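Asker: sequence plus the predicted model coming up.
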Amino acid sequence: MEPEAFPVRCHVVTGKGGTGKTTVAAALALALAADGRQVLLVETEGRQGIAQLFDTPPLPYEERRVAVTRGGGEVKALAIDIELALLEYLEMFYNLKRAGRALRKMGAIDFATTIAPGLRDVLLTGKIKEAVTRRRDGERVYDAVVVDAPPTGRITRFLGVTGEMAGLTRSGPIKTQSDGVMAVLKSPQTAVHVVTLLEDMPVQETADALAELTAAGLPVGSVVVNMATEPLLPEEELDRVAAGRLSGAELAPALAAAHVHDGAELATALAAEAVEHAQRWAAQDELRAEVDGLGRPVVELPLLPGPIDVGALFELAGRLEDHFRTEAAA
């Protein structure tokens, strides 16, 4: 992966709860870091999911290396602390470092973010923009930033709240900062990727999220179908079995040849299981067609056995690297 081959530098990963968006975000960061690239993986929800995936202690509010990839690439991770992000903001734009610390001791920061929850999203997106545009000695610090973002139900609000803030102010640092954030989030260097499962609710939420993001003028990337499974039956038999045209009598001879006791009763039960599996697969295939019909590039990640560890993340990263390499070349 050559650094200049990928115009998208801010990858926002969202998805319905339970679809594995944090896992996908972590694997995507590894994929983008291949061949010597520097990538920052940002957690926005305070769950320390990234630390658990990489088997590291809970992340502080600082950028720490969590993985090294092919060619000496690095993934650093950052769990954004809202209070510290606000202190950083006050110091950066208003030179109010001491005042900010006093506000924190008084509990004013927690109070402000509680009564104005949109402020949290402003701080989060502001920090993301800062990481995307940060330079050192004239060079970009990170080739890409991957964001483990809020779920689909509030992703459009999360990404758009800073634009609303810009509309409330006519000038000054808040206006300048807000316009700068939206300039990044609505530009071709950003892409919002939606993670789904081949289940009714996640697919519907994916369709809704894509429509909302498009209407808001936010750039949509790929749809990631996570935890996809393969059929256990031969493909040529799936339609017949799904239609219920499989009986225990067809399976009984094979069980008898294997000297299985109570073969007839077991054969009937196995036939019922096979029919149910084939019907689930048919329904899943219909949902796959719905996802393909959403008009976005689609990549499928397999359901891996056992818990997700760093080795599993690298396996998923290989799939994602192939997908985004193809997309960049198209």
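Answerer: Everything's here; your move. Numbering: from 1, shown residues only.
Asker: CA only for contacts and neighbour counts going forward, please
Answerer: Noted.
Asker: just checking, residue 284 touches residue 199?
Answerer: Yes: with contacts counted by C-alpha atoms under 8 Å, residue 284 reaches residue 199, the gap being 6.9 Å.
Asker: these two: which is more packed in?
Answerer: Per other C-alpha atoms under 10 Å, whichever of residue 284 and residue 199 has more neighbours is residue 284, with 18 against 14.
Asker: assign that one to helix, strand or coil.
Answerer: Recorded secondary structure, residue 284: helix (DSSP: H, G, I helix; E, B strand; the rest coil).
Asker: from residue 208, how far off is it?
Answerer: In this structure, residue 284 and residue 208 are 19 Å apart, going by C-alpha to C-alpha, to the nearest Å.
Asker: how many other residues sit next to residue 41?
Answerer: Counted with other C-alpha under 10 Å, residue 41 comes out at 28.
Asker: which other helices and strands does the helix or strand containing it contact?
Answerer: Secondary structure from DSSP states H and E places residue 41 in strand 38-43. Contact partners of strand 38-43 among helices and strands, from 3 or more C-alpha pairs under 8 Å, 6 or more residues apart in numbering; DSSP states H and E: helix 21-33, strand 74-79, strand 144-148.
Asker: mind putting these into CSV with distance to residue 102 and mean neighbour count?
Answerer: Putting the helices and strands packed on strand 38-43 into CSV (distance: least, C-alpha to C-alpha, whole Å; neighbours: other C-alpha atoms under 10 Å) gives the following:
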stretch, distance to residue 102, mean neighbour count
helix 21-33, 35, 28
strand 74-79, 23, 24
strand 144-148, 31, 27
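Asker: what's the closest of those to residue 279?
Answerer: helix 21-33 (27.1 Å; C-alpha to C-alpha).
Asker: list the contacts of that closest one.
Answerer: 1, 13-15, 39-41, 49-50, 53, 67, 69-70, 73-75, 144-148, 195, 226, 308, 313-314, 316-318, 320-321 (C-alpha atoms under 8 Å, 6 or more residues apart in numbering).
Asker: use this one as the comparison:
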Amino acid sequence: MSRFQVVSGKGGTGKTTVAAALALALATEGKRTLLVEVEGRQGIAQLFETEALPYEERKIAVAPGGGEVFALAIDAELALLDYLQMFYRLGSAGRALKKLGAVDFATTIAPGVRDVLLTGKACEAVRRKDKRGRFAYDHVVMDAPPTGRITRFLNVNDEVAGLAKIGPIHNQAQAVMRVLKSPQTAVHLVTLLEEMPVQETVDGIAELRAAALPVGRVLVNMVRAEVLPSPVPQDVRRTDVAKALSRAGLGGARRGGLAEQLVDPLLEQASQYEERVALERRQRAELTELGLPVTELELLPEGIDLAGLYRLAAELRTQGVS
């Protein structure tokens, strides 16, 4: 299992939820996991029902078996100050630059710089070791930008390394790319069994592969269970349906009764259900053709809360994602 797990996906697929569940799953059995957020939305804090995350690593959960999940919301401006201190020893001078607005200029006007800082901070956590020479974290999970931007986001260090041929910036970019393009890293894409998310996933994987970035697995979120036989029998008689509804206590089966009135809407729903299941099966087949491991996570009808996260984490472990 790669130590740096990058989770991306089309907006609305639940990538932040899946990233959080993955961090919990990887922390099981006494391991330490760092969950990193880079988009400034504080989605992790909301999922774990805690206060907004500062720019520091903070423990937010305990996994089954005593493992720990830490979280970090990376702020590009503060990461730049770290960078200036690390490579140029500009601690106080860096703070002065922030007051003058130079830091905001660098991270806003030059978006590539922002991405370098965000990926660099995450990779630093991947490489960091304690005094005994052990990795500080067993795994680092990043809630990354959406599929349409993930390849450029991860590959921006290659562009920077090409622009800066020598010096600390070049060396930093090269060090980050060595992590991102190594077996230490796996980029997972979250999708739904719907046409647009699946197509975006297929396109995203093609772009990642073209950039030589390591693709992990496809995580299919919010999968609904099949509750009827498929295809739905077409020879079901209206009278049989009305009688079944009557036996269920939904009025008499006589003509014009409540049960008889419910027959047409019920059969219409069955037809719509069959169409949805057929569509989902086509999308599932398209994902299978990618040749990647595919993991499916069930739809939680009650919504996602802390208990739901632990449930999804257990499901990930059951399917071998740990």
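Answerer: Yep, it's here. The structure displayed is predicted, hence computed values, not measured ones.
Asker: circling back to that earlier point, weed out the non-buried ones from the contacts of helix 21-33 of structure 1.
Answerer: 1, 13-15, 39-41, 49-50, 53, 67, 69, 73-75, 144-148, 195, 226, 313-314, 316-318, 320-321 (16 or more other C-alpha atoms under 10 Å).
Asker: roughly how far apart are residue 78 of structure 2 and residue 142 of structure 2?
Answerer: Distance from residue 78 of structure 2 to residue 142 of structure 2, by C-alpha to C-alpha: 18 Å.
Asker: need the counterpart of residue 55 of structure 1 in structure 2.
Answerer: The alignment partner of residue 55 of structure 1 in structure 2, by TM-score structural alignment, is residue 49.
Asker: excluding chain neighbours, what is closest to its match?
Answerer: residue 306 (7.3 Å; C-alpha to C-alpha, 6 or more residues apart in numbering).
Asker: so who does that neighbour touch?
Answerer: Taking C-alpha under 8 Å, 6+ apart, we find residue 306 of structure 2 in contact with 47, 48, 49.
Asker: could you rerun that using 10 Å?
Answerer: Contact analysis of residue 306 of structure 2 by C-alpha atoms under 10 Å, 6 or more residues apart in numbering lists 21, 46, 47, 48, 49, 61.
Asker: repeat that for residue 49 of structure 2.
Answerer: Residue 49 of structure 2 sits in contact with 43, 60, 305, 306, where contact means C-alpha under 10 Å, 6+ apart.
Asker: helix, strand, or coil at it?
Answerer: coil.
Asker: count the residues that sit near residue 199 of structure 2.
Answerer: 15.
Asker: same check on residue 318 of structure 2?
Answerer: Count around residue 318 of structure 2 with other C-alpha under 10 Å applied: 11.
Asker: quick one: what's aligned to it in structure 1?
Answerer: Checking TM-score structural alignment: residue 318 of structure 2 goes with residue 322.
Asker: how near is that match to residue 40 of structure 1?
Answerer: 20 Å.
Asker: which two among the contacts of residue 49 of structure 2 are spaced furthest apart?
Answerer: Longest span within the contacts of residue 49 of structure 2, C-alpha to C-alpha: 60 and 305, 14.2 Å.
Asker: the more surrounded of the two?
Answerer: residue 60 (19 against 15).
Asker: ok but the more buried one is inside a strand, no?
Answerer: Yes: residue state for residue 60 of structure 2 (three-state DSSP) corresponds to a strand.
Asker: please name the residues that touch the residue nearest to residue 65 of structure 2 when sequence neighbours are not counted.
Answerer: Leaving out its chain neighbours, the residue that sits closest to residue 65 of structure 2 by C-alpha to C-alpha, 6+ apart is residue 29, at 4.3 Å. Residue 29 of structure 2 sits next to 63, 64, 65, 66, 67, 68 when contact means C-alpha under 10 Å, 6+ apart.
Asker: ok, the residue mapped onto residue 29 of structure 2 from structure 1 to residue 159 of structure 1 distance?
Answerer: Structural alignment (TM-score structural alignment) places residue 29 of structure 2 against residue 35 in structure 1. Note on residue 35 of structure 1: its distance to residue 159 of structure 1, by C-alpha to C-alpha, is 30 Å.
Asker: over to residue 72 of structure 1?
Answerer: 32 Å.
Asker: sorry, back to before: mean shift between the strand holding residue 41 of structure 1 and structure 2?
Answerer: Compared with structure 2 after the fit, strand 38-43 of structure 1 shows a mean deviation of 0.3 Å (mean C-alpha distance after the TM-score superposition for structure 1).
Asker: tell me the angle that strand makes with helix 21-33.
Answerer: If you take axes from the mean of the first three to the mean of the last three C-alpha atoms, to 10 degrees, strand 38-43 of structure 1 sits at 170 degrees to helix 21-33.
Asker: what residue of structure 2 matches up with residue 145 of structure 1?
Answerer: Under the alignment (TM-score structural alignment), residue 145 of structure 1 pairs with residue 140 of structure 2.
Asker: which residues sit in contact with its match?
Answerer: 2-6, 23, 26, 32-36, 69-71, 122-123, 125-127, 185.
Asker: now with 6 Å, please.
Answerer: 4, 33, 34 (C-alpha atoms under 6 Å, 6 or more residues apart in numbering).
Asker: now the strands for structure 1?
Answerer: 10-15, 38-43, 64-68, 74-79, 135-136, 139-140, 144-148, 190-196, 220-228, 298-302 (DSSP state E).
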